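Colleague: sequence? don't have it. structure:
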């Protein structure tokens, strides 16, 4: 019997380690940018070709490395930032494990050029598959330039798992923004395939936020500044009107390191609880500074998840800091204390408050409920001056009279059923309806939200928004696999300008949007022209539709079970569906219900929400003991 356990060769061990550190091009971008920051650079340039698959290059003007350090930096666990075990608990640098460059060299062809300020010549090293194949002195400016070429060239299986260029570029932009946001005093630039996407001059944090997230935040940022003995919280939060339906512009940094924390996000959401809708998400860029001994940053390979020694204290400070900032800038709800001139003339103000009046006021239930001990929030349930308080909150019975051309938002009819059967054939729809309606069938709208449709033995209670969402979803799904939706060219095309990360996302969606009736073309840096929209939609709202589509599409971005096309058609179906509160006439209600019942799966939306509930006659009889 021979021994079977053996040490792995260095190149294989490095590739295994690289699987943790370098998962995609964006992972390498993060590691290289952090190293440049740690080198004390004031200017950092990132150059990308083919979404990082062909080239990732970072050029900085930092302190550079000696010839020996340049060779040593590619060894595993080689670092200048840790000398003893206690150093792990006082980490203030970005990269510290000594695995980044070793992992980079294991999965790509690397060229390193570096020089220190006091050296006459620099050093050039080429590494391939963890082996140094070239080393020579060169003339170079002080600083470091490291280029990764042909990522995963020696691991074809890993390369095949990479997403499309647009998707990978979006991840690169995200990592670039996170590093650039935390160091506004450093110049950053990002160039992709020869086009410069970012040119971020040195400045204040507010200037950096506006440079990255857009000028729309210029007058809508609230400063957060709280200093305590335990930690400091500073940064900016958005005013309530900047809240969006998706978690887009939300950044937490702990000791200048970007982190993801659902726990701290909940603290911010609690601070906004009374000023934004429950389904909206505020914008924030918050920096938490505390003793490194109070946190553990090495609990995850990407270092984006950390552990606090006392999470509850950090939660309380963050929530209090945001609440204080909103209150200080009069963002939270306040009472209006300006007194009307007419009030000054009223009897209650102008006439004296006599002893009789004081006694009458003191004996009232209202006075007692607010003056008795521990009764500050007590309201008398008996007869009192407050007995009609609920009437202020009763909904109005007045119907919503706003009308709209509902027919424009539904599929093109090809027969009396109201469904395009060319579309139905592509999806394998069952053309036979479960319920039939006669010309005498009367449809009723309830609260401008529900439709009551009588059937043979009972009635259907249809939710107009979820029903329309199901109809549009199946229509768009058919358009992506068969006949495209017809496009109506715009006489005056709308121009839309997006943030760089949204721009990368829209570039990825352009081919599928064309199938769905939106003709969108790039027009310069982060700018697009909407040349056409679906022919059955009303003109004039193309720009808002695309903006809302992007927000809704990002809502699904964290759910890996959805494909890109699935996210897109779900987003469009929700975006274009008729919303609750819209008045529908009899013809529109009939068409909506009939189109729903010929869908392949009429009873739920794509997300599983019911579209209608059926009440059968037997059930109704039981309700009344008939």
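Modeller: Structure received. Just so you know, these numbers come straight off a predicted model, no measurement behind them.
Colleague: going forward, measure contacts and count neighbours with C-alpha atoms only.
Modeller: OK.
Colleague: so what's the nearest residue to residue 309 once chain neighbours are set aside up against?
Modeller: If the residues on either side of it in the chain are set aside, residue 309 comes closest to residue 294, at 5.2 Å by C-alpha to C-alpha, 6 or more residues apart in numbering. If a contact means C-alpha atoms under 8 Å, 6 or more residues apart in numbering, then residue 294 has 308, 309, 310 as its contacts.
Colleague: included below, for side-by-side comparison, is a second structure:
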């Protein structure tokens, strides 16, 4: 049998490695910018064309490379960062594996121009598919200039899986923001041939945050600083007012490297316990400075996951530091014991005034029940008195003293009986607890709501809830939410089929977005205009909202657009469908039965029947509970 195992050519091996390191244009930019930082650059400029698919150019003013180093840098595992295995646990650089340039050269057309301060001439290298096409001396400035063209030109399958231009550009901006936040002392610029997306001068950490995310972020920031023998934590957290359900800007950096760390994020979240609503998050920008030997960066191809040797102590330190900041800036509710502004309370002193003891007259014959009688129970259409039942309320004669004041005061026979309303509903109920699952078991066969008896009398409680006795217990339905659930599907169909209508805003509102959101917004502007929005670019990261789709009365267009941009950033959801959903829900809320409106028994029955014909009756489209079943066993337990 012939031998079948053989070594892969370097070009093929590099393409395989590139699948881990270079996944999209954003990861390409990450590797090149981090190399520029390691080269000592103070100014880094990135220019992207066609969202990085056609061309990416990275220019830096670092120390550059000699001709030999430039040629060797494109070989696999060629690096200047480490020399032995122990160096992996003492890393002070962004890169160390020597895989990035080899991976890039394997899947793109690369041109490098670089020169060191010691040489008058630089070198130009052109590499395509891991093959050197050109190497010649040239005149160029000190530093490095990488030009990457046609990413994945030789792997059509990989290129086909790239996202739309505005999605890829958004990923590029997000990656660029992370690196820029980690190094506020450096100057960064990101642009396209038509627009400057970010131009960030060097400064301090707070200035960098504000330059990226806008002035509105500045008012929410609270500084955090704690230094221990184990770790130093510096940065900023948002006050409780900055919390939001989605899209909160959250960044961890370990020794100048961006990282994702859900465990540490929970420490931040727990520090805000009972200060923000459940499910909401606050922004934070925190740098963790720690001895490199106590962390392991080499556990993920993109180096965004870092393993800490002392995770639990750091978790406690992190939480305590944030709690201390919240207390220092009065973000935690406290009781004010300051008495400076408190009104003076006069203090009694002996000799000031002679106060005589009060004179009290007691009438021993007084009886508070002498001229009143308990009100007789009123008959109700929902709870009529049972046949044969009588009321024994009668006026009482006055009595001397209190000894007999309450004798027989409530000697009444219960005039209310449940037999009329609940006679059959509870007759054969099981003693086992009922759940929503048991309720739904009946629904497929009882689409018309027949699981509630036809003659049932419904109760409307506080003008909001409908209480219906069933075989499983008591069903409590929110009438407004139930009607919203019913109407939503109808309005969703109408909005999808209707021609978009827009209405002008008397006073145009200003929408401020981050650079990554701006990239998405510019990509979807035609789609927004097609459904009724009209926006005008004001420069920087600001847009003026001139017109909004009809049917959004009462909704803040700034909040609406920010929510859609957050969804598009995080989940890649279609903006058009998101807006259609929002409009249909808004119309359903306006048309639904309002809280406080009285309903007849037939109206309540019809509402419940229509609700349970729906496939998903439990929650409204925005996730609010519509009804709750109170099991019979739970109701009867106090009487056992």
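Modeller: That came through fine. Treat the numbers as computed from the prediction; the structure is a model and nothing was measured.
Colleague: could you find the counterpart of the residue nearest to residue 309 of the first structure in the second structure?
Modeller: Counting by TM-score structural alignment, residue 294 of the first structure lines up with residue 294 in the second structure.
Colleague: so what's residue 122 of the second structure up against?
Modeller: Per C-alpha under 8 Å, 6+ apart, neighbours of residue 122 of the second structure: 66, 67, 113, 114, 115, 116, 137, 138, 139, 140, 141.
Colleague: so how far is residue 102 of the second structure from the residue nearest to the fifth one when sequence neighbours are not counted?
Modeller: Looking back up the chat, that one is residue 115 of the second structure. Spatial nearest neighbour of residue 115 of the second structure, excluding adjacent residues (C-alpha to C-alpha, 6+ apart): residue 122 at 4.1 Å. Relative to residue 102 of the second structure, residue 122 of the second structure is positioned 21 Å away (C-alpha to C-alpha, to the nearest Å).
Colleague: next structured bit after whatever helix or strand residue 573 of the first structure lives in?
Modeller: If you go by DSSP states H and E, residue 573 of the first structure is part of helix 564-576. Next along the chain after helix 564-576 of the first structure, taking DSSP H and E as the criterion, comes helix 586-597.
Colleague: pull the distance from that following helix to the chain's centre.
Modeller: 35 Å (C-alpha atoms, centre = their mean, to the nearest Å).
Colleague: for it, name the packing helices and strands.
Modeller: Counting contacts by 3 or more C-alpha pairs under 8 Å, 6 or more residues apart in numbering; DSSP states H and E, helix 586-597 of the first structure is packed against strand 444-446, helix 464-481.
Colleague: and the ones you listed: which comes nearest residue 95 of the first structure?
Modeller: Across these, residue 95 of the first structure has its closest neighbour in helix 464-481 (44.7 Å, C-alpha to C-alpha).
Colleague: just give me the mean distance for the closest one relative to the second structure.
Modeller: When the second structure is overlaid, helix 464-481 of the first structure sits 6.1 Å from its aligned residues on average, using mean C-alpha distance after the TM-score superposition for the first structure.
Colleague: list of residues touching that helix?
Modeller: 410-411, 423-424, 426-427, 449-451, 485, 512, 515-516, 569-570, 572-574, 576-580, 592-593, 595-596, 599-600, 602, 604-606, 609-612.
Colleague: for residue 204 of the second structure, which non-adjacent residue is closest in space?
Modeller: Per C-alpha to C-alpha, 6+ apart, closest to residue 204 of the second structure is residue 184, 5.7 Å.
Colleague: need the three-state assignment for the one you found.
Modeller: coil (DSSP: H, G, I helix; E, B strand; the rest coil).
Colleague: reformat the contacts of residue 294 of the first structure as CSV; add distance to residue 79 of the first structure and neighbour count.
Modeller: Converted to CSV, the contacts of residue 294 of the first structure look like this (distance: C-alpha to C-alpha, whole Å; neighbours: other C-alpha atoms under 10 Å):
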residue, distance to residue 79 of the first structure, neighbour count
308, 25, 14
309, 26, 12
310, 29, 10
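Colleague: restricted to strands, list those.
Modeller: residue 308 (DSSP state E).
Colleague: ok, so of the contacts of residue 294 of the first structure, who is nearest residue 230 of the first structure?
Modeller: residue 310 (10.7 Å).
Colleague: compared with the second structure, how much does the helix or strand encompassing residue 147 of the first structure deviate?
Modeller: Using DSSP H and E, residue 147 of the first structure falls within strand 143-149. Compared with the second structure after fitting, strand 143-149 of the first structure has a mean deviation of 0.8 Å; criterion: mean C-alpha distance after the TM-score superposition for the first structure.
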